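Structure for this input, please:
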Amino acid sequence: MKTITNFENKKVLVLGLAKSGESAARVLNQLGAIVTVNDGKPFDENPAAQDLLTEGIKVVTGGHPLDLLEEDFSVMVKNPGIPYNNPMVERAAALKIPIITEVELAYLISESPIVGITGTNGKTTTTTLIADILNADGKVAKLSGNIGFPASDVASKSTADETLIMELSSFQLMGIAAFRPKIAVMTNLFSAHLDYHGSQENYEAAKWRIQENMTADDFLVLNFNQAKLRNRAALTAAQVVPFSTTETVSTGAYVADGHIYFKAEKIMPVADLSLPGEHNVENALAAICVAKLSGVSNTAILSVLTTFSGVKHRLQYMGQKANIKFYNDSKATNILATQKALSGFNHRTLWLLAGGLDRGNGFEELSADVADLKGMIVFGETAPKLRALAESLAIPVYDSENVATAAVLAYSKAEAGDTVLLSPANASWDQYKTFEQRGDLFIDAFTGLEEK
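As a prediction, this is how the structure comes out:
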């Protein structure tokens, strides 16, 4: 990592631990900062704080005392999940203490060029595809950021001949100052996180910050299927590289005659993509743009895009039993995500497993997307609502206790050539702590199925 002096002998407050806060505290300590960590979890329940204390880092736990800010801090490194209306953050802003997130620190210390990926949907799949393609070509690409690997930790261990492939949330991008990726990707923009940002306009502005420090030497990959992103193309200093599934964009990646092209060069047939769904064609196009800008061979691109089985819990192909395919899309915690998943399958042979936390909404929006399904298995708090939807459309529907029993029931009903898709359209919190736990139990149930 770069040995920078920005923080040397300066008081820095790390607000909120989790993985990114813990990593930031250690990196700052290495850089000679006088670090204080403040986390709401009590000390005796806080292993991370205990570890940092043994390393000589000051920790304040069990609450967020405002008088802590009287210590004349030079900067606050805020956990992305902590909103800006938090009293500590508001007080720091009033005191004109610069507030950054950990990805800014990662940028400042990184010797590696950064490829930054943001957007509402498809970030994790696109990020993983890009890393896999670059690595397949013999390069060293490291996953980092919102994908589960703290950016500052990865940056501190990376070298100039490696590349950081960094997934970036709107929360993280609100806390940048100098951050500048060599290549940036914006997959799409839909409505999300309005409780945090206050408005769709604020949310989109936070996402757009990914390019604010980019120059004509950098590349911004944009989804031209969306007018709102196409219209932003004139608002950046970076070189815009578009992708589209609906039209020929001569300076980027596009679909024509059933094939994917990059700048008129034929790359591969769309039918050879291993991941189903129009949204995954978009993800593949974005990844191809980055790969070609990075000098990657078509051989490496094809080797990944024709075999990639998906990110765990995100339309993940698990395999088949008795010639019945199983997909795990537990990450589909809302109706839009399930609609996107359904778009990639033949509904006549598809069994949908759905249900979860009841947030008071109905499921009428799903009517057109599920109308011709072979069957549905429903579970969780919203099972009665989903059953009513299925019955109104004359779709065979069966109740099940949970996701594991739903997998077994679907297997018993499905025939050779069918597909079973877990895409719940609901959050998991009625029965499970996380969508990952829900997906893991589905995987376990699939693994335990016996050939019939």
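
from here on, contacts and neighbour counts on C-alpha atoms
OK.

Pretty sure Lys58 sits against Ala33.
No. Taking C-alpha atoms under 8 Å as the definition, Lys58 is not a contact partner of Ala33, at 11.5 Å.

Can you pick out the residue with more neighbours from the two?
Neighbours per residue (other C-alpha atoms under 10 Å) separate Lys58 from Ala33, with Ala33 holding more: 22 against 18.

middle-most residue in this structure, spatially?
Thr124 (3.8 Å; C-alpha atoms, centre = their mean).

any idea what sits nearest that residue, other than its immediate chain neighbours?
Ile147 (6.3 Å; C-alpha to C-alpha, 6 or more residues apart in numbering).

I'd say the one you found and Gly122 touch.
No. Using C-alpha under 8 Å, Ile147 is not in contact with Gly122, being 11.6 Å away.

Tell me which of the two has more neighbours.
Using other C-alpha under 10 Å as the criterion, Ile147 and Gly122 rank with Gly122 on top: 21 against 18.

Next, the buried residues of stretch 383-403.
For stretch 383-403, the buried set under the neighbour-count rule, 16 or more other C-alpha atoms under 10 Å, comprises 383, 385-387, 389-390, 395, 397-400, 402-403.

How far does it stretch from one end to the other?
The first residue of stretch 383-403 is 12 Å away from its last residue (C-alpha to C-alpha, to the nearest Å).

wait, is Leu68 part of a helix?
Yes. Leu68 sits within a helix when classified using DSSP: H, G, I helix; E, B strand; the rest coil.

gap between it and Lys11?
12 Å.

which residues touch whichever helix in the chain runs longest?
For the chain, the longest helix by residue count, based on DSSP state H, is helix 278-293. Around helix 278-293, the neighbours that count as contacts under C-alpha atoms under 8 Å, 6 or more residues apart in numbering are 122, 125-127, 129-130, 133-134, 183, 185, 187, 221-223, 241, 243-245, 252-254, 260, 262, 270, 273, 297, 301, 305, 340, 343-344.

Now the second one, please; I'll put the structures next to each other:
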Amino acid sequence: MKKITRYQNKKILVLGLARSGFSAAKLLHDLGALVTVNDGKPFEENREAQDLLALGIKVITGSHPIELLDEDFSLMVKNPGIPYSHPLIQGAMEKGLPIITEIELAYEISEAPIIGITGTNGKTTTTTMIEQILNQGMTKSRAYLSGNIGYPASSVARDVMADDCLVMELSSFQLMGTIDFKPHIGVITNLYEAHLDYHGSREEYVAAKWRMQNHMTSEDWLVLNWNQAEVRALAEKTKAQVIPFSTEEKVNGAYALKGQIYYQEEAIMLVDELGAPGSHNVENALAAIAVAKLNGISTTVIRTVLQHFTGVPHRTQYIGQINQVKFYNDSKATNILATKMALSGFEPEKVILLAGGLDRGNSFETLVPSLKNLKAVIVFGETKNRLAQAAKEAGVSIIEETLDVTSALPLAYQLSQAEDVILLSPANASWDQYTNFEVRGEAFIQAYDALKAQVEKE
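This next block holds a predicted model:
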């Protein structure tokens, strides 16, 4: 990593631990900063805080005393999930204290160029596609996954060499906390309305995403979804070289036309050869192909990887089948659009949808067209009543209510027959019943394993 000295003997407050805060605190400590960590979890339950204290880092846990700001901090590094309405953050802004997230630190120390992927949906899948293609095609270097995909960027960036690259999934929460950060190649998969409880408005949400390209130059590339008029308009405001991708028209980039995928004039593969189902995964693949071609990866490698790519955990992930009934885990579908995209990849008459979760006050009217002709819908969680109403409006003949994912799966199997698809795609966040979408997805997988074992015994 780059040996930077700007943080030596500087007092820095790290607000919130989890993986990113823990990584940032350790890095800043190693760079010579005088680090104070503040986390809401009590010390006796806080393994990260205990480990940091053992390193000689000051930790304050169990509450967020506003008096902390009386110290002469020169910087705050916040956990991305903590909203800017938090009293400590509000106080820091009033004092004019710079506030960043740990991806800014990763950018400062990384010797390798960054490929940054953001967007409302498809970030994780596109990021994973890119990493797999690059690592299959590069012979003397390596692509490293990092960022919102679960690997703290400020930790991964320590190990990369100049010939490597950081493939970084970026959330709007992370991007809001950047100052000089920029990728060498940026990708915006799509832009829809999301996280308004955090950002306050669609305009602020889009601005956070677009912040990724603020410092990009004519020597950088920005891969954009040309299907969206909003994105095409934004493209006129960047200094980066724009590489479009589209499933609707021929563009000077990656596109799908009459069942064939192209990059510029070169045929890459057939749409039907993609291993991951759904029209949304065609868009994800186009974005990944554009990045791969910008990195000089051969068409043979691209085709081979995408043919064998069947999805990432919890994102339209194929789990297996029982008596020719196929099971898919799309727990990462935490909004309506993600569920609509998942449903687009299957024949509706064969789909039994499992949906429900945290009530954020969303209307499910926009989901109704995607529910039409489904074989059955099973609902659970705080939003079960409104989802059931949406299914009724769509004319779904079988609508069942159950407690949670674990009870929904065997009920769905009872309603199924050979060639059907049982799809967990909740259209809601998980926090009413599960700590995160991963835990919800694992509950689905465990329920599948239990059911399969039971059926095999019979």
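
Overlay them and tell me the TM-score.
Remark: TM-score between the superposed chains equals 0.95 [TM-score structural alignment, normalised by the length of structure 1]; 451 aligned residues with a C-alpha RMSD of 1.8 Å.

ok, back up a step: buried residues of the longest helix of structure 1, list them for me.
Residues 279-292 are the ones in helix 278-293 of structure 1 that count as buried (16+ other C-alpha under 10 Å).

With stretch 171-185 of structure 2 instead?
By 16+ other C-alpha under 10 Å, the buried positions in stretch 171-185 of structure 2 come out as 171-179, 181-185.

and the end-to-end length of it?
16 Å.

Relative to structure 2, what is the average displacement of the host helix or strand of Tyr203 of structure 1?
Here Tyr203 of structure 1 sits within helix 200-208, counting by DSSP states H and E. Helix 200-208 of structure 1, aligned to structure 2 and superposed, deviates on average by 1.0 Å (mean C-alpha distance after the TM-score superposition for structure 1).

Specify, as a residue range, where that helix falls in structure 2.
Alignment of helix 200-208 of structure 1 against structure 2: residues 202-210, by TM-score structural alignment.

So what touches that stretch?
Applying C-alpha under 8 Å, 6+ apart, the external contacts of stretch 202-210 of structure 2 come out as 118-119, 171-173, 175-176, 191, 193-196, 199.

Report how many residues lie close to the residue lying closest to Ile57 of structure 2 once chain neighbours are set aside.
Sequence neighbours aside, Val35 is the residue nearest to Ile57 of structure 2 in space, at 6.0 Å (criterion: C-alpha to C-alpha, 6+ apart). Neighbours of Val35 of structure 2 under the rule other C-alpha under 10 Å: 28.

contacting residues around the helix or strand hosting Val35 of structure 2?
In this assignment (DSSP H and E), Val35 of structure 2 forms part of strand 34-39. The contact list for strand 34-39 of structure 2 (C-alpha under 8 Å, 6+ apart) reads 8-17, 25, 28-29, 49, 57-64.

From those residues, keep the buried residues only.
Buried, going by 16+ other C-alpha under 10 Å: 10-17, 25, 28-29, 49, 57, 59-61, 64, out of these.

Of these, which belong to strands?
When DSSP state E is applied, these are split such that Lys11, Ile12, Leu13, Val14, Leu15, Val59, Ile60, Thr61 fall in strands.

Pretty sure Ser152 of structure 1 sits in a helix.
Yes. In this structure, Ser152 of structure 1 lies within a helix as judged by three-state DSSP.

what does it align to in structure 2?
Ser152 of structure 1 maps onto Ser154 in structure 2, by TM-score structural alignment.

so how many other residues sit close to the closest residue to its match other than its chain neighbours?
Once flanking residues are discounted, Ser154 of structure 2 sits nearest to Ala106: 4.2 Å by C-alpha to C-alpha, 6+ apart. Using other C-alpha under 10 Å, Ala106 of structure 2 has 25 neighbouring residues.

ok, now Ile378 of structure 2?
Residue crowding around Ile378 of structure 2 was assessed by other C-alpha under 10 Å; the count is 28.

How about the contacts made by it?
The contact partners of Ile378 of structure 2, taken as C-alpha under 8 Å, 6+ apart, are Ile352, Leu353, Leu354, Ala355, Ile399, Glu400, Glu401, Thr402, Ala408, Ala412.

Map Asn231 of structure 1 across to structure 2 for me.
Match for Asn231 of structure 1 (TM-score structural alignment): Ala233.

With Leu69 of structure 2 as the reference, measure out to that match.
41 Å.

With neighbour numbers in mind, choose between these two.
Leu69 (16 against 10).

Now do that one against Leu75 of structure 2, distance only.
Separation of Leu69 of structure 2 from Leu75 of structure 2 (C-alpha to C-alpha) stands at 11 Å.

Over to Thr300 of structure 2?
From Thr300 of structure 2 to Leu75 of structure 2 the distance is 47 Å (C-alpha to C-alpha).

higher neighbour count, those two?
Just comparing Thr300 of structure 2 and Leu75: by other C-alpha under 10 Å the higher neighbour count belongs to Leu75, 19 against 11.

Looking at structure 1, name the residue matched to the more buried one.
Match for Leu75 of structure 2 (TM-score structural alignment): Val75.

okay but that match is in contact with Leu95, surely?
No. With contact taken as C-alpha under 8 Å, Val75 of structure 1 and Leu95 are classed as non-touching, separated by 10.6 Å.

just how off-centre is the helix or strand following the helix holding Tyr203 of structure 1 within its chain?
Once helix 200-208 of structure 1 ends, the next helix or strand along the chain (criterion: DSSP H and E) is strand 219-223. Here the centre of strand 219-223 of structure 1 is set off from its chain's centre by 17 Å, with C-alpha atoms, centre = their mean, to the nearest Å.

Pull out the buried residues from the helix or strand following strand 219-223 of structure 1.
Heading C-terminal from strand 219-223 of structure 1, the first helix or strand you meet, by DSSP H and E, is helix 227-230. Neighbour counts over helix 227-230 of structure 1 (16+ other C-alpha under 10 Å) mark Leu229, Arg230 as buried.

got it, and stretch 232-249 of structure 1?
233, 236-245, 248-249.

cool, and stretch 261-276 of structure 1?
Tyr261, Phe262, Lys263, Ile267, Met268, Pro269, Val270, Leu273, Ser274, Leu275, Pro276.

Nice, that's everything, thank you.
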